[in-house]
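**Student:** Output the structure for:
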Amino acid sequence: MLATDAWEPQVNGVVTTLKRTLDECRALGHDFEIIQYNEFKTVSWPDYKEVKLALGCYEEVRERILMYAPDAVHIATEGPVGLAARRVCVEWGLPFTTSYHTKFPEYVSARLPLPLSVGYAYMRWFHKPSGRVMVATPTLQKDLEAHGIKNVSPWTRGVDTVMFRPDLEPIYGDLPRPIMAYVGRVAVEKNIEAFLSLDVPGTKVIVGGGPQLEELKVKYPKTIFTGPRFGDELARSYADADVFVFPSLTDTFGLVILEAMATGTPVAAFPAHGPIDIIPGSNAGVINDDLKIATEEALKLDPKNVRAYAEKFSWRACAEEFVRNLQPLPQPEKARIWTRLKALNPIRKRRKTA
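**Tutor:** Prediction:
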């Protein structure tokens, strides 16, 4: 059973990771039921309408978990759906796992007047009962452990090397070169202005949508803003760029890094979570505290080496690691616990009475 506050129609690395992992898990013979935020009444995050928060979901989440009787419960996010699933598991003594996809404390602090200490206190509380907290990189694992979060385990990522490949039709036409592209949400936590403010030759392109889009269009009129792109058009946006610039300091991995590399486009980034684990020694990108230097050095890399590095990552390996991290109920205990919980389930009793 997967409980998540991030799902379609949202377009982000969390949704991509969950969907591709579950596709591979099904191919391995596993079954999943998904409890997602858009099955409930929702409200939008105050300054980010694409992010929805589920309302009044606890009883339905409890019913879904108890009726499905899963071997394992995985809670992917720390929002209302994740909170409801966590509450069910804690109240009924069910083992569960969680994952840490977004630097939630930094994300909230960028939007609300809350110190990071408050966000990390919530993270410790939320993940404390989890059997395993799955994270994408060793650096993030060390960071969470330093903040007092225990039972952290690695969960790698993959990339579609068929969709994202170098031999795609150009998309940028006669724009002045070099073309430096960013792909992702256009939001304050992505630190996009660190890229847009660089004094570099060529053309800067921003592919994606988000709450900061209109503001940045006005502030940086020479930048090309394409809006969101998908499928072949998205892959071409990576492949036809000369360098992919990833300015984020708050991502936990950055799937877009691997997508760019798969098209042979080198990556320039800060030495932050994600890039610091993916890029050093890869010959596929450059990290530097000076993003301009990282961009200039990345332009010198061989696209063939960039593509070869991306080919080392697969979604099958990602799914296999995910399954290993799950904590299923032992078979004898499973039969007893679900029989007992279904009998005690107050919602089920009310429905029978009605």
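**Student:** going forward, measure contacts between C-alpha atoms and count neighbours the same way
**Tutor:** Noted.
**Student:** how many neighbours does V43 have?
**Tutor:** Applying the criterion other CA atoms under 10 Å, we find 13 residues in the vicinity of V43.
**Student:** List the contacts of F244.
**Tutor:** If you count contacts by CA atoms under 8 Å, 6 or more residues apart in numbering, F244 has them with 180-182, 238, 257, 260, 265-268.
**Student:** Confirm it sits in a strand?
**Tutor:** Yes - assigned with DSSP: H, G, I helix; E, B strand; the rest coil, F244 falls within a strand.
**Student:** Pretty sure V267 is one of the things I257 touches, is it not?
**Tutor:** Yes - distance between I257 and V267: 6.7 Å, which falls inside the contact criterion (CA atoms under 8 Å).
**Student:** what touches both of these two?
**Tutor:** Contact criterion CA under 8 Å, 6+ apart; residues shared by I257 and V267: 244, 246.
**Student:** Do you have the helices of the stretch 201-350 of the chain handy? List them.
**Tutor:** The residue ranges that make up the helices of the stretch 201-350 of the chain, judged by DSSP state H, counting those that start in this stretch, are 213-219, 231-239, 255-262, 275-278, 291-298, 303-310, 315-325, 331-344, 346-353.
**Student:** List the buried residues in the first one.
**Tutor:** Looking back up the chat, that one is helix 213-219. For helix 213-219, the buried set under the neighbour-count rule, 16 or more other CA atoms under 10 Å, comprises 213, 216.
**Student:** compare with the first, here's sequence two:
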Amino acid sequence: MRIALITDAWLPQVNGVVRTLTTVIAELRSRGHVVEVTSPDLYRSIPAPSYSEIRLALVGPRAVARRIEAFRPDTIHIATEGPLGWAARRYCLHKKLPFTTAYHTQFPDYIARRTRLPASWFWPFIRCFHGPAARTMVATGTIRAQLREQGVEPLHHWSRGVDVGTFHPDYPPPDLFFTLPRPIQLYVGRVSVEKNIEAFLGNAHPGSKVVVGAGPALEKLQARFPEAHFLGKRTGDELAACYAGADVFVFPSKTDTFGLVMIEALACGTPVAAYPVPGPLDVLEPASGVMAERIEDAIAGALRLDRAACHQLGKAFSWHASADQFVSGLAPIARETASARLAKAPA
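**Tutor:** Purely as a prediction, here's the structure:
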């Protein structure tokens, strides 16, 4: 199958959306599918306001249409609600071609935190973008229920996986961890306002707090919490060693749709502490994590969990199954209409 995938989130960004897309694309290509990615690195771009690591492509709809046209896809998937996503959506609607979308990010909550405006103001944007899609792919039951309540349908389940070859408990801790007071509380992810990292760094549970990641809030948090340890970006074995060496993984976000880092931590045998919100509610089980309204209570409970049980539950998530779910949700372009519609000049 020839799959055109359009995304505004792409390398060198380091986040759950990019890791999901790159891993699933690699799995699809290993099966013989041809995947062409349309991403910001192909065009001139500018940094997103207040978040320079995210690049916004400076490209008109015709350029995106010509790229899709030249590829002649069997199916089109639009992964994000950014400039490239809107351009591809416009092309598909103009040509009357079916397409699928995905809801990776809680944009209404994300923008509300940055603007201090009500999240309800931004839901019409989400309904407009995803409304014409043949299906919108979503990772968890809680988010599916939320989208249905907001009038976004039809929906398709697309879960996430973990690379058990990289994420497992058998790593020696980083040298730093041998010098820190226990328990070591770890956060991994974007260092930005919507991740609610202040709640993690300001919690009163004794021990050491370690942050792995980068982002626009890094300098502010370093100045505000000088006793915390900020390690910057880590990938591969270095990241897995941080997970495996920590006593508890703290997931303070209240705006994620899944939380890929949680299952990476679990696969390394590290229990999770989180708030009872979408993402943790769908991923965690009593044996793998504790959720509480006070993050200190969740940390205290998670520290009592069995690490072997956490490892078993974490490694049950499979990228192979995730790729199966993705393919089953795609909307193929009918052969009898593909040649006629794709052969016309781009919109």
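**Student:** winner for burial among the helices of the stretch 201-350 of the first structure?
**Tutor:** helix 255-262 (a mean of 27; mean count of other CA atoms under 10 Å).
**Student:** my read: Y275 of the second structure touches M291, true?
**Tutor:** Yes - here Y275 of the second structure lies in contact with M291, judged by CA under 8 Å, at a distance of 4.9 Å.
**Student:** anything in contact with each of those two?
**Tutor:** With contacts taken as CA under 8 Å, 6+ apart, the residues that reach both Y275 of the second structure and M291 are A298.
**Student:** could the helices of the stretch 201-350 of the first structure be laid out in TSV, adding distance to P129 of the first structure?
**Tutor:** TSV is the format used below for the helices of the stretch 201-350 of the first structure (distance: least, CA to CA, whole Å):
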stretch	distance to P129 of the first structure
helix 213-219	39
helix 231-239	39
helix 255-262	28
helix 275-278	27
helix 291-298	39
helix 303-310	35
helix 315-325	15
helix 331-344	18
helix 346-353	24
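**Student:** Those: which one's closest to H147 of the first structure?
**Tutor:** helix 275-278 (19.1 Å; CA to CA).
**Student:** what sits against the counterpart of P40 of the second structure in the first structure?
**Tutor:** With TM-score structural alignment as the criterion, P40 of the second structure lines up with Y37 in the first structure. Contact partners of Y37 of the first structure, counting by CA under 8 Å, 6+ apart, are 4-7, 52-54, 81.
**Student:** Quick check: Y37 of the first structure vs C57 of the first structure, distance?
**Tutor:** According to CA to CA, to the nearest Å, Y37 of the first structure stands 9 Å off from C57 of the first structure.
**Student:** Mutual contacts of these two, please.
**Tutor:** With contacts taken as CA under 8 Å, 6+ apart, the residues that reach both Y37 of the first structure and C57 are V81.
**Student:** ok now do A134 of the second structure, which residues does it touch?
**Tutor:** For A134 of the second structure, the set of contacting residues under the criterion of CA under 8 Å, 6+ apart consists of 98-100, 154, 331.
**Student:** again, but for G85 of the second structure
**Tutor:** By CA under 8 Å, 6+ apart, G85 of the second structure lies in contact with 6-8, 78-79.
**Student:** same check, this time on H101 of the first structure
**Tutor:** Contact criterion CA under 8 Å, 6+ apart gives 14, 76-77, 135-136, 251-253 as the residues in contact with H101 of the first structure.
**Student:** would you turn the residues you listed into TSV with distance to V245 of the first structure and neighbour count?
**Tutor:** Converted to TSV, the contacts of H101 of the first structure look like this (distance: CA to CA, whole Å; neighbours: other CA atoms under 10 Å):
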residue	distance to V245 of the first structure	neighbour count
V14	20	21
A76	28	23
T77	27	22
V135	23	23
A136	20	22
D251	14	23
T252	16	23
F253	14	26
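**Student:** got a markdown table for those, with distance to A146 of the first structure too?
**Tutor:** Formatted as a markdown table, those follow (distance: CA to CA, whole Å):
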| residue | distance to A146 of the first structure |
| --- | --- |
| V14 | 23 |
| A76 | 21 |
| T77 | 21 |
| V135 | 14 |
| A136 | 16 |
| D251 | 18 |
| T252 | 15 |
| F253 | 18 |
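**Student:** Could you pick out which of the residues you listed are located in strands?
**Tutor:** Using DSSP state E, V135 are the members of the contacts of H101 of the first structure that sit in strands.
**Student:** contacting residues around stretch 293-312 of the first structure?
**Tutor:** So stretch 293-312 of the first structure is in contact with 159, 161, 165-166, 242-243, 245, 258-259, 261-270, 282-288, going by CA under 8 Å, 6+ apart.
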